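Undergrad: 3D, please:
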Amino acid sequence: MAVIDLAGRRVLLGVTGGIAAYKAAELVRRLGDAGAQVRVVMTENAARFVTPLTFQALSGHPVRLSLWDESAEAAMGHIELARWAEDILVAPASADFIARLAHGLADDLLTTLCLASAAPLHVAPAMNQQMWANAATQANVAILRQRGISLFGPAAGSQACGEVGAGRLLEPLELVAALAARGRGGVLAGRRVLISAGPTFEDIDPVRFLGNRSSGRMGFAVAEAAAEAGAEVVLVAGPVHLPTPAGVRRIDVRSARQMHAAVLDAAVRSDVYVAAAAVGDFRPTEVAAHKIKKRGDGGLSLELTQNPDILADVADLPQRPLLVGFAAETENVEAYARAKLERKRLDLIAANQVGGGLGFEVEDNSLTLISADGIRHLPTAPKRELARQLVGVIAERLAGRAAANPAAGA
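TA: The predicted structure is shown next:
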């Protein structure tokens, strides 16, 4: 994790009803360890899982539960709390709370505070994996993202109900790090970073497709590292089964043309574009309306059409972002990567060897960073660590570009 510093930050922690509420107790302690001042507001259902006394002992302050607390509300206590907060973090955020927040309801103390405060709002979902996947929940989450509300998680894994999937609350330290990244400091603070990750799929018929081999892990790790470094991150993701990193806005696509449209739309507002996706170069000229059946001669010919070149089109923008490409090669890694750097007019390319157990669907990797003015080798390490090193290099190049061209802004 990045260095966590919340010194002096006034954090209002909202706790909603769900089994993950027990993690909020450790979260209060971790926020305090990072230097934050913490006040806790619980929903009535949250108090069925963890007692208010627990949070009072950990935070050192009384816990608020209701709008109808006569002693607190004599001086409009909920407005006072709303003004006090520099950040509001709701963790865990249940499906019910997310639905009420998305539709502007203010029927309890916590939702009222969220509407009455000008502080940045951060929501950490926690629920059963099927509830998270439900179309209603996803529609509500989309509304929150459109309003600029940060979504931290959820993570994927085993759940208290015995099921496995996305919906787990992020761990307390992950939440503290995500909150710190959205505030002060960070080598990419104030920067807007666009990342594409994963494969693209091109349909042949309703049941078959052409696709590139990619787990998306490296691109998702870069998105996580950029968010940790303080950037505003947009992640355009192909079809992968990975949880959204904390503090990242995710756009899901399937085909190369969909990815092209999403990237071009976001690139004009970005300082950096990291092209980590394995984009298909070709697509079938025609997609069959029905499943293609086997024929007696055993053969099938497909006519393919070239997909748009995402990197080339971003490079052609009048005010192009810093361009970082990836090159996955099975041989002559450095030579092929340098040729791609020049052909695509990139500022930096991250090259790695793939095949034979390297690169794809593994936790570790190594990278060779090549630019017009030098080369840097990043030895084998977990992809998350490599991503943090890459983000550091990107920050250096952004600072160098700003120094060379002050008119472009820092």
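Undergrad: going forward, measure contacts between C-alpha atoms and count neighbours the same way
TA: Fine.
Undergrad: Give the helix, strand or coil label for residue 12.
TA: Look at residue 12: counting by DSSP: H, G, I helix; E, B strand; the rest coil, its state is strand.
Undergrad: That one and residue 89 touch, don't they?
TA: Yes: judged on C-alpha atoms under 8 Å, residue 12 makes contact with residue 89 at a distance of 6.2 Å.
Undergrad: so what's residue 127 up against?
TA: By C-alpha atoms under 8 Å, 6 or more residues apart in numbering, the contact set of residue 127 is 18, 94, 95, 167, 168, 169.
Undergrad: Now, the residues you listed that are in helices?
TA: residue 95 (DSSP state H).
Undergrad: Strands of the stretch 101-250 of the chain, residue ranges please.
TA: Secondary structure of the stretch 101-250 of the chain (DSSP state E, counting those that start in this stretch): strands at 121-125, 150-151, 155-158, 164-168, 192-197, 201-205, 208-211, 232-237, 248-252.
Undergrad: so which of those gets nearest residue 390?
TA: For those, proximity to residue 390 was assessed by C-alpha to C-alpha; strand 192-197 is nearest, at 12.8 Å.
Undergrad: The structure of the following sequence is requested for comparison with the preceding one:
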Amino acid sequence: MLANKNILLCVTGGIAVYKAVALVSKLSQAGAHVKVMMTDSAMEFVQPLSFQVMSKNDVFYNTFDEKKSQVIAHIDLADWADLVIVAPATANVIGKLANGIADNMITTTLLATTAPVWIAPAMNVHMYDHPAVMRNIAQLAVDGYQFIEPSEGFLACGYVGKGRLEEPEKITALASAFFEPQTLPLKGKKVLVSAGPTRERIDPVRYLTNFSSGKMGYAMAIAARDLGATVTLVSGPVDLPKPTGMTVIDVESAQEMYEVIMDKYDDLDIAIKTAAVADYRPKNLQQQKMKKQQGDSTMELERTTDILKALGDKKTHQLLIGFAAETNDVIHYAQGKLQKKNADYIVANDVSKTDRGFGADINTVVLVGKDNFQQSFPSMAKEKLAKNLLEVILKKEGQWQ
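TA: Model prediction:
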């Protein structure tokens, strides 16, 4: 799959530079055209000649060394690349990229490229775990950079832990898989996913909400995106990085979420209502902070609009998927919800278990559908579960070959 693909390898300073030489060899053997950029620090470990011999191309390290007068080197390389890999990526270059600093040829080129950029960190285990490095990695993930996680093992510094540059064979296999032609079953489809909780204000400083973290909804949105869909994510207040490659609309209340979803519903192919929307809100919103009174207090609540039912009532061609978070009789309530809301599928999960569901990284669900369809899914990471759910649903709908 790498035949005639243009891969720009950006090599920054660390003992793992020697692995980058092997990576150039592996990529070239797989048929890729490889060009190499190096920082000054990288050249302290390995000379450019090693990369030149392996790649059969000039090596670039000086922003102002223009080898061809007809082009500006770093712009030409940025446009040339089908894929950019930063390996090894030091804490220093990760910090620079996260903050938009362009003070050498690599960082300047990375700001100019529109190609996918993969970052393969390699550093001491404590450096990798440092809050500043974690912040910078999180920022780059939000900006759309992909990461090749370092492996665990014996490090050059003498520590044993996470920080080893991934092996060249593994990186080459990932690059090959990236360029492999894929059939995307949701290509051309418009998908809307709602995620997270809502907040129903009581007064200027208090609100009613629930324990939903939004993780499952975000996973569903990412899975739909990766399957080729044009995705709109309508998100309640969550503490999660915004996924790239989709439109994210932030809302707070159930009413705001209802209005956004209904406005877009007619044009959708699939609606996935993962959000844990409040069923009730305070009937009277207090304009000033409520003061503490002697004795007990009561609050009058009113129903919010049932978004899933409204979507079911209005449904024409859309595939409607709802989620049911229950604490008892999970399947019974999910099947009832399927009928009452005119949904096509309900994903039911038991949120009474503290190790899964709300706030957790794993989930255990049962998918129910019309004609008594039912399929259980074992405990797994929400990202994997989201893909598996969509795969099962699309196969059943005849949209997955």
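Undergrad: other SSEs contacting the helix of greatest length in the second structure?
TA: Using DSSP H to assign secondary structure, the helix with the most residues in the second structure is helix 382-396. When contacts are defined as 3 or more C-alpha pairs under 8 Å, 6 or more residues apart in numbering; DSSP states H and E, helix 382-396 of the second structure sits against helix 215-226, strand 362-369.
Undergrad: Quick check: which of those is buried the most?
TA: Stretch with highest mean neighbour count among these: helix 215-226 (a mean of 25; mean count of other C-alpha atoms under 10 Å).
Undergrad: Please settle this for me: is residue 28 of the second structure part of a strand?
TA: No: counting by three-state DSSP, one finds residue 28 of the second structure to be helix, located in no strand.
Undergrad: so residue 312 of the first structure is in which element?
TA: Assigned by DSSP states H and E, residue 312 of the first structure belongs to helix 310-315.
Undergrad: residue range for the helix or strand just after that helix in the second structure?
TA: The helix or strand immediately downstream of helix 310-315 of the first structure is strand 322-329, counting by DSSP H and E. Aligning strand 322-329 of the first structure against the second structure (TM-score structural alignment) gives residues 319-326.
Undergrad: can you count the residues close to residue 254 of the second structure?
TA: Neighbour count of residue 254 of the second structure, defined by other C-alpha atoms under 10 Å: 24.
Undergrad: if I pick the alignment partner in the first structure of it, what's in contact with it?
TA: With TM-score structural alignment as the criterion, the equivalent of residue 254 of the second structure in the first structure is residue 256. Listed by C-alpha under 8 Å, 6+ apart, the contact partners of residue 256 of the first structure are 200, 201, 202, 279, 280, 307, 308.
Undergrad: count of neighbours near the third one?
TA: This means residue 202 of the first structure. Neighbours of residue 202 of the first structure (other C-alpha under 10 Å): 21.
Undergrad: distance of it from residue 218 of the first structure?
TA: Residue 202 of the first structure sits 22 Å away from residue 218 of the first structure, taking C-alpha to C-alpha, to the nearest Å as the criterion.
Undergrad: what do you get for the first one?
TA: Residue 200 of the first structure sits 15 Å away from residue 218 of the first structure, going by C-alpha to C-alpha.
Undergrad: got it, and the fifth one?
TA: Relative to residue 218 of the first structure, residue 280 of the first structure is positioned 17 Å away (C-alpha to C-alpha).
Undergrad: quick revisit: and which of the contacts of residue 127 of the first structure is nearest residue 137 of the first structure?
TA: Residue 137 of the first structure has its nearest neighbour among the contacts of residue 127 of the first structure in residue 95, at 6.6 Å by C-alpha to C-alpha.
Undergrad: pretty sure that closest one contacts residue 124?
TA: No: applying C-alpha under 8 Å, one finds residue 95 of the first structure not in contact with residue 124, separated by 10.6 Å.
Undergrad: Dump the strands of the stretch 101-250 of the first structure to JSON lines, plus distance to residue 377 of the first structure.
TA: Listed next are these as JSON lines, based on distance: least, C-alpha to C-alpha, whole Å:
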{"stretch": "strand 121-125", "distance to residue 377 of the first structure": "36"}
{"stretch": "strand 150-151", "distance to residue 377 of the first structure": "34"}
{"stretch": "strand 155-158", "distance to residue 377 of the first structure": "31"}
{"stretch": "strand 164-168", "distance to residue 377 of the first structure": "35"}
{"stretch": "strand 192-197", "distance to residue 377 of the first structure": "22"}
{"stretch": "strand 201-205", "distance to residue 377 of the first structure": "32"}
{"stretch": "strand 208-211", "distance to residue 377 of the first structure": "30"}
{"stretch": "strand 232-237", "distance to residue 377 of the first structure": "25"}
{"stretch": "strand 248-252", "distance to residue 377 of the first structure": "28"}
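Undergrad: Mind checking the ones you listed for the one nearest to residue 336 of the first structure?
TA: Among those, strand 192-197 sits nearest to residue 336 of the first structure (C-alpha to C-alpha), with 20.7 Å.
Undergrad: mean shift between that closest one and the second structure?
TA: For strand 192-197 of the first structure, the mean deviation from the second structure after alignment is 2.7 Å (mean C-alpha distance after the TM-score superposition for the first structure).
Undergrad: tilt between that strand and strand 322-329?
TA: Angle of strand 192-197 of the first structure versus strand 322-329, following axes from the mean of the first three to the mean of the last three C-alpha atoms, to 10 degrees, is 20 degrees.
Undergrad: Please name every helix or strand in contact with strand 192-197 of the first structure.
TA: So strand 192-197 of the first structure, by 3+ C-alpha pairs under 8 Å, 6+ apart, packs with helix 217-228, strand 232-237, helix 256-267, strand 272-275.
Undergrad: Of those, which is nearest residue 139 of the first structure?
TA: Residue 139 of the first structure lies closest, by C-alpha to C-alpha, to one member of those: strand 232-237, at 17.8 Å.
Undergrad: All set, thanks.
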